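1. kindly generate the corresponding structure for this input.
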Amino acid sequence: MADALEMFFDDRADEAVRALWRRLEESGVSSLPTRTHRRHRPHVSLAVAGTIPSRTRAALRGDLALLSIPALWLYTLGTFPTEQNGLFLGAVVDTELIAVHSAVHDTLASKVKHPSAYYLPGAWVPHCSLAQDIPAEQLVTGFAALHPVEPIRAEVVEIGVTDTRTGEVDVLLSRQDFGKKC
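-> Got it, this is the predicted structure:
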């Protein structure tokens, strides 16, 4: 599988996303893929690669600590046009979010194996997954169960590398570390 660099939300936003997951489940749509099981937390991924080595994680920790990490507005209910149907809440893209994303990929450049093209600058669609790998009829049911969605303001409280095989998170930074000069 892969390592994913993810931004995790404050309690209020986390619970709001979990409430959407419950609404999906109540409508008969599986909100979580089986591979992420119970450790899955609401998040927005900045990057995904085959591996993010420990030296690269240390560099990310230092670089991210220098940045101002913006709050996210999760606002758009959407789906990707692929054979692996899914629902997501898209994050509003602003210059601050793009700056963080660009800085991450500057640090990762040539230091990770097998980066996912979906998360590279110019292709990245910042989003919080609500359901993945669902049949087309569940996509329609899920969309109807969630629409309209109230915007969720998500403060980023942690940034970490998640091992997508196990769900284990290596926390690189917590809220108190954001914007500190090293």
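2. only C-alpha atoms from now on, for both contacts and neighbour counts.
-> Fine.
3. from the centroid of this protein, which residue is nearest?
-> Nearest to the mean C-alpha position of the chain, by CA atoms, centre = their mean, lies Val44 at 1.8 Å.
4. pretty sure that residue is in a strand, no?
-> Yes - Val44 sits within a strand when classified using DSSP: H, G, I helix; E, B strand; the rest coil.
5. can you list the residue ranges for strands in the protein?
-> Using DSSP state E, the strands of the chain run over 3-9, 43-51, 72-78, 86-91, 113-115, 127-132, 152-154, 156-163, 169-174.
6. and of those strands, who's closest to Asp63?
-> Asp63 lies closest, by CA to CA, to one member of the strands of the chain: strand 169-174, at 10.5 Å.
7. next up, for comparison:
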Amino acid sequence: MSQGYAIELYFDPALENQVLKAWNVLARRQISTQLIEIEARPHITLLSSPSLEPLKLEGVVRAFAARQEPVPLSFFAVGSFPVDNNVLFLAPKANMALLQLHSQLCDAMRKEGVDVGEEFRPESWTPYCTVAQDVPKTRMAEGFCVLRDLKLPVTGYGVDIGLVEFPPVREVFSYVLGNPVEG
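-> As a prediction, this is how the structure comes out:
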């Protein structure tokens, strides 16, 4: 049974590989392997909800993606949230293109009657790319040190938007940004 759905922004292959490199270093050091084990894909979560309707949203997301251009991304910092599951992430510069993409997606979802939760509303959303989760508290500092050794910033583009169901992570659909909708 699904616990939820998320609409995610995926990266170009070079940027995705940079993030995967971080995942692999953390896994080799036995700091965190969960993202690899659940077969997640590097991403920025644009919206998440326990009750999205994939069939209802597929056409909306496809049309939305067709109207967008790839989004420039620059991950410049390492961070963590003060939550129990000890997440480490890469933080992108919140440029206008990324903020507009997110805001326009939220508007499109609201028009479809989707409740955009508080943490994903444009005025409170924090973009980030998870690189480790469920890190033992005693290993958080080491995780930060490993990530700090990345040659930041790492840059690239957000090029696809997809809907995933979790757990386990399963991509329901994804669409390339700027790819015209076929009639």
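8. post the TM-score for the overlay when you can.
-> For this chain pair, the superposition-based TM-score is 0.86 by TM-score structural alignment, normalised by the length of structure 1; 178 aligned residues with a CA RMSD of 2.3 Å.
9. hmm, back to that, which of the strands of structure 1 is buried the deepest?
-> Among the strands of structure 1, strand 3-9 has the highest mean neighbour count (mean count of other CA atoms under 10 Å), at a mean of 24.
10. now that strand on structure 2. Mean distance?
-> Here strand 3-9 of structure 1, set against structure 2 after superposition, deviates by a mean of 0.8 Å using mean CA distance after the TM-score superposition for structure 1.
11. what residues in structure 2 pair up with that strand?
-> Counting by TM-score structural alignment, strand 3-9 of structure 1 pairs with residues 5-11 of structure 2.
12. how far away from the center of its chain is the matching stretch?
-> 5 Å (CA atoms, centre = their mean, to the nearest Å).
13. contacting residues around it?
-> Here stretch 5-11 of structure 2 makes contact (CA atoms under 8 Å, 6 or more residues apart in numbering) with 16, 41-52, 156-166.
14. one more: stretch 98-118 of structure 2?
-> Under the contact criterion CA under 8 Å, 6+ apart, stretch 98-118 of structure 2 has outside partners 46-49, 52, 60, 64, 68, 71-73, 121-122, 124.
15. over to stretch 12-30 of structure 1?
-> Contact with stretch 12-30 of structure 1 is made by 31-32, 41-42, 130-131, 134, 138-139, 141-142, 145-146, 152-155, as judged by CA under 8 Å, 6+ apart.
16. rerun that using 6 Å as the cut-off
-> The set of residues external to stretch 12-30 of structure 1 that reach it, using CA atoms under 6 Å, 6 or more residues apart in numbering, is 31, 42, 138, 142, 154.
17. please apply the same query to stretch 169-176 of structure 1.
-> Residues contacting stretch 169-176 of structure 1 (CA under 6 Å, 6+ apart): 61, 157-162.
18. residue in structure 2 paired with Trp21 of structure 1?
-> So Trp21 of structure 1 corresponds to Trp23, using TM-score structural alignment.
19. tally of neighbours for that match?
-> Here the count is done by other CA atoms under 10 Å, and Trp23 of structure 2 has 22 residues near it.
20. that'll do, ta.
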